[in-house]
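Asks: got a predicted structure plus its sequence, pasted below:
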Amino acid sequence: MSGAAPAIASGGAFGADPLGFADAHLSEAARSTLTALDAVVQERVRPFLTQAWENAVMPTGVLDALIPLSLMTPPEVDADEAASSIFSGFRTFVLARTDASVATAYNAQSGLFRTAVRLGGSAAQAAELDPRITDFSLRGAFALTEAHHGSDIAGGLATTAHRVGDEWVIDGDKRWIGGADTADVIVVFARDTADDQVKAFLVPRDARGVSLRRIAGKVSLRPMQNFDIGLTGVRVAESARLQRVESWRDVARILRALRSDVAWIATGIQSGALEAAVRYVGERRQFGRPVGGFQLVQEKLARMLGNLTSSFGIATRLSAEQDAGVYRDESSALAKMQTARLARETVALAREVQGGNGILLDHDAARFFADAEAVYSYEGTHEMTSLIVGRALTGISAFA
């Protein structure tokens, strides 16, 4: 029917969700909390995004707006649900639906840093530090990747640590470390020269021998600041070593718990891109009618919604498995591979239906279009995740 009201709502905290994943997986209290988050983001974060992208600087007001919401331990939500992968996933989705850099900045603390301490630290370390992490009185960064070792970091990690009495001396370099400039401590992964096993250390950002250099010239995740970190003769006490990281197996356990985050970011940017596209084609007129009334445009929008809905299903199922204590490398690899691949297509279609205006930040699709390229590569490239899935399918490893 011409001029009929849309049957699929695309507003609210969860955007277009025709199969009702949010309603099916979140309590009313959780949905209310995330709706309140969305309202804060729309009012206090979104207005600054265009300038943040133009200047490649994350406004201090972004985290200032989010921290008081206590999103890691929201008082209105049951503690078990608040700690679940489902809740944190939808929280990530709401943030990424506005901007991937906003989600990445928050997750650097709530995901990477907090998980490293909770799973890698001793019970005493976790008990002491987790409250300070959740209220942001202790800020952290996660330093694993190196300039010459990304996909092959498990065997190639070159940063070293050797013990001297009750201290460790760390030497090496790290790359692509998000939020390092605002961190109080940086979780540095280094290879113990005594046993060749990977260990993890809480290194103060201002420790002697630590140097930071901002990575400039990014076309993705522009507001999110990434750094090269140099470590030269950096000394930390044995008490600063995360006591439950004794080998790469322990690092993998931490990473495995984080894999759902990237699937949720990939899903969130698709939702944001779809909304930007629908908004634009409803307002833009060509040949005497709204662009949204053309058949080819509607086909593209329908494909975007299909991709988004598929990604919702994958992300929620992966989080539900993790909440049930089931962690499979092939499942998280499949989720990352597929949602990131679908995101790449979805954001390209959003930019496409906006025509020439699609490259302007004012119409939002350009941000999602650029960020999808980063999501496609980080936390496991398409090729690496494909090989993990292929190994599970065939029982044959194709890794070189």
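Replies: Cool, the structure landed.

Asks: only C-alpha atoms for contact and neighbour calcs from this point on.
Replies: Fine.

Asks: mind checking the longest helix of the protein?
Replies: helix 248-283 (DSSP state H).

Asks: can you name the next helix or strand after it?
Replies: strand 285-286 (DSSP states H and E).

Asks: hmm, who's touching that next one?
Replies: Outside strand 285-286, the residues within contact range by CA atoms under 8 Å, 6 or more residues apart in numbering are V291.

Asks: distance between it and the chain's centre?
Replies: Between the centre of strand 285-286 and the centre of its chain there are 37 Å (CA atoms, centre = their mean, to the nearest Å).

Asks: likewise stretch 216-226?
Replies: The chain centre lies 14 Å from the centre of stretch 216-226; the measure is CA atoms, centre = their mean.

Asks: could you tell me the end-to-end distance of it?
Replies: Terminal residues of stretch 216-226 lie 8 Å apart, using CA to CA, to the nearest Å.

Asks: flag every buried residue along that stretch.
Replies: Neighbour counts over stretch 216-226 (16 or more other CA atoms under 10 Å) mark S220, L221, R222, P223, M224, Q225, N226 as buried.

Asks: ditto for stretch 79-91
Replies: For stretch 79-91, a neighbour-count test (16+ other CA under 10 Å) marks E81, A82, S84, S85, I86, F87, S88, G89, F90, R91 as buried.

Asks: chain center to it, what's the gap?
Replies: 15 Å.

Asks: for it, give me every contacting residue.
Replies: 22, 25-26, 30, 34, 71-74, 260-261, 264, 315-316, 319-320, 322-323.

Asks: tell me the contacts of the nearest residue to S122 once chain neighbours are set aside?
Replies: In space, S122 comes closest to Q243 once its chain neighbours are excluded; the distance is 5.2 Å by CA to CA, 6 or more residues apart in numbering. By CA under 8 Å, 6+ apart, the contact set of Q243 is G120, G121, S122.

Asks: ok, and here's another one to check against it:
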Amino acid sequence: MARDSNQPRKFVEEEVLPVINDYWERAEVPLDLGRRLGELGLVGDGLSGYGCPPMSKTAAGLIAMELNRGDGSLGTFLGVQGGLAMRSIHMHGSEEQKQRWLPAMARCEKLGAFALTEPRHGSDSVSLETEARREGDEYVINGAKRWIGNGSLADVVVLWARDVEDMQVKGFLIEKGTPGYDGRAIPGKGALRALWQADIDLTDVRIPVQNRLPRANSFADTAKVLKATRASCAWSALGHAVAGYDAALNYTSQRTQFGKPLARFQIVQEKLVRMLCSITAMQLYCLRIGELDDTDELSDTIAALGKLNNTVKAKEVLSEARNLLGGNGILLENHVIRHFTDIEAIYTFEGTESIQTLLVGRDITGFSAFT
């Protein structure tokens, strides 16, 4: 982790919060802030070697929490870069691929993306239709992807496609500027506005055989990456909830109505206490997830349970925070409405609340509701 354990919080307080509302309102990516993450040694998601800053999985979770406390777009930028793109290469790539990409990505000199979701396959990602066909020393890829963070600007895209030879899902690296790759930022988003998520069309995209991830040979290998990022979503949701709670506590302590601060009213105190109860439970989920992840004991079920609980609770906390700020709760300057809308995206990606419920339900009952 960074030498100063308070560095992520200082970065958020001093560099992110003063400017992020303008980026969010303009729907512009704060690339300078993204690059700063690499300069500060905050990118790596607990991966080892290859220029990744040394940190435990718990430390990586705390960094994700702090960045999302500042802004969900920046937190998701980190999740895409370290948790998805870098982790895929670190887990499934060749030694040459790791040496080429990971050190530069850890410094945020090169940006990555993770292309799994498709227009016709969101939750049902295992049924993806993008195809890769080997022709001599190349793979030819055709298909489409949607909701791909950094997909319109990444230097390398980790793309998941079905190999027509054996119909297994495999991973491929597509480099910036490859002919046939067309990534366009999706307009009109009401959440994570300071992150560009792309629609991608792939038309006869040709890549060398060396650009296939050699250890990614089925969707089960893709799922290994997703398990880790579900855990990260629990930390991210905690960051959003803490931001909402802090804003509500500060506002109600200063805002005077009926001759006294709002925080002196019993009903306001009751709401704040319930918010704190939820946040404390979310913290305990995250700490346990971190402990299990650090010892390689984190199961798919626990990761899903943590993501499910924390995103649901974060939505409740942020709804109450917006309520406590009254009409002022919809103003960006009060740092609630941005988190209120951003949590909707985190609630959905990496598997919706319903999908996480079915993953846990399958484990506790022994019956799969997916088939």
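Replies: Right, received. Where do you want to start? Predicted model, so just to flag it, every value in this text is computed and none were measured.

Asks: just the TM-score for the two chains, thanks.
Replies: Once superposed, chain against chain, the TM-score is 0.95 (TM-score structural alignment, normalised by the length of the second structure); 367 aligned residues with a CA RMSD of 1.9 Å.

Asks: rewinding a little: with secondary structure as added columns, please give the contacts of Q243 of the first structure in a markdown table.
Replies: Output for these, formatted as a markdown table (DSSP: H, G, I helix; E, B strand; the rest coil):
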| residue | secondary structure |
| --- | --- |
| G120 | helix |
| G121 | coil |
| S122 | coil |
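
Asks: how about those in TSV, adding neighbour count and distance to F142 of the first structure?
Replies: Below are the contacts of Q243 of the first structure laid out as TSV (neighbours: other CA atoms under 10 Å; distance: CA to CA, whole Å):
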residue	neighbour count	distance to F142 of the first structure
G120	24	12
G121	21	14
S122	16	18
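
Asks: looking at these, which is nearest S137 of the first structure?
Replies: G121 (18.1 Å; CA to CA).

Asks: which residue, other than its chain neighbours, is closest to the aligned residue in the second structure for the closest one?
Replies: Under the alignment (TM-score structural alignment), G121 of the first structure pairs with G93 of the second structure. Spatial nearest neighbour of G93 of the second structure, chain neighbours left out: L213 (4.7 Å); criterion: CA to CA, 6+ apart.

Asks: the one you found is in contact with A161, isn't it?
Replies: No. In this structure L213 of the second structure lies outside contact range of A161 using CA atoms under 8 Å: 11.4 Å.

Asks: so what sits against both of the two?
Replies: Counting by CA under 8 Å, 6+ apart, the common neighbours of L213 of the second structure and A161 are K170, G171, F172.

Asks: so the first one, which state does it fall into?
Replies: So that's K170 of the second structure. Of the three states, K170 of the second structure takes strand under three-state DSSP.

Asks: count of neighbours near the counterpart of it in the first structure?
Replies: Alignment note: K170 of the second structure maps to K199 in the first structure; criterion TM-score structural alignment. Other residues lying near K199 of the first structure total 23 when counted by other CA atoms under 10 Å.

Asks: surely K199 of the first structure touches R191?
Replies: Yes. Counting by CA under 8 Å, R191 is a contact partner of K199 of the first structure at 6.1 Å.

Asks: could I get the full set of strands for the stretch 1-150 of the second structure?
Replies: Applying DSSP state E, counting those that start in this stretch to the stretch 1-150 of the second structure gives strands spanning 112-115, 131-135, 138-149.

Asks: tell me which of those sits most buried.
Replies: Among those, the stretch with the highest mean neighbour count (mean count of other CA atoms under 10 Å) is strand 112-115, at a mean of 28.

Asks: onto which residues of the first structure does that one map?
Replies: Going by TM-score structural alignment: strand 112-115 of the second structure matches residues 140-143.

Asks: likewise for stretch 320-336 of the second structure?
Replies: With TM-score structural alignment as the criterion, stretch 320-336 of the second structure aligns to 349-365.

Asks: what's the answer for stretch 205-213 of the second structure, then?
Replies: Going by TM-score structural alignment, stretch 205-213 of the second structure sits over residues 234-242 in the first structure.

Asks: can you give me the end-to-end span of the matching stretch?
Replies: End-to-end distance of stretch 234-242 of the first structure (CA to CA): 16 Å.

Asks: what's it in contact with?
Replies: 117, 120-122, 125, 166-171, 199-203, 207-210.

Asks: which stretches of the stretch 201-350 of the second structure form helices?
Replies: 219-254, 266-294, 300-324, 337-348 (DSSP state H, counting those that start in this stretch).

Asks: so how far is the longest one off the chain centroid?
Replies: It stands for helix 219-254 of the second structure. 9 Å.

Asks: average distance between it and the first structure?
Replies: Its aligned residues in the first structure lie a mean 0.9 Å from helix 219-254 of the second structure after superposition (mean CA distance after the TM-score superposition for the first structure).

Asks: which position in the second structure pairs with A161 of the first structure?
Replies: A161 of the first structure maps onto A132 in the second structure, by TM-score structural alignment.

Asks: OK, contacts around that match?
Replies: Counted by CA under 8 Å, 6+ apart, A132 of the second structure has contacts Y139, V140, I141, N142, A161, R162, D163, V164.

Asks: just give me the closest of those to L202 of the second structure.
Replies: Within these, proximity to L202 of the second structure (CA to CA) peaks at N142, which comes in at 4.9 Å.

Asks: mind checking what the closest one lines up with in the first structure?
Replies: Aligned partner of N142 of the second structure by TM-score structural alignment: D171.

Asks: for that match, which residues are in contact?
Replies: D171 of the first structure is in contact with T159, T160, A161, G230, L231, T232, G233, V234, counting by CA under 8 Å, 6+ apart.

Asks: now the buried members of those.
Replies: Buried subset of these (neighbour count, 16+ other CA under 10 Å): T159, T160, A161, G230, L231, V234.
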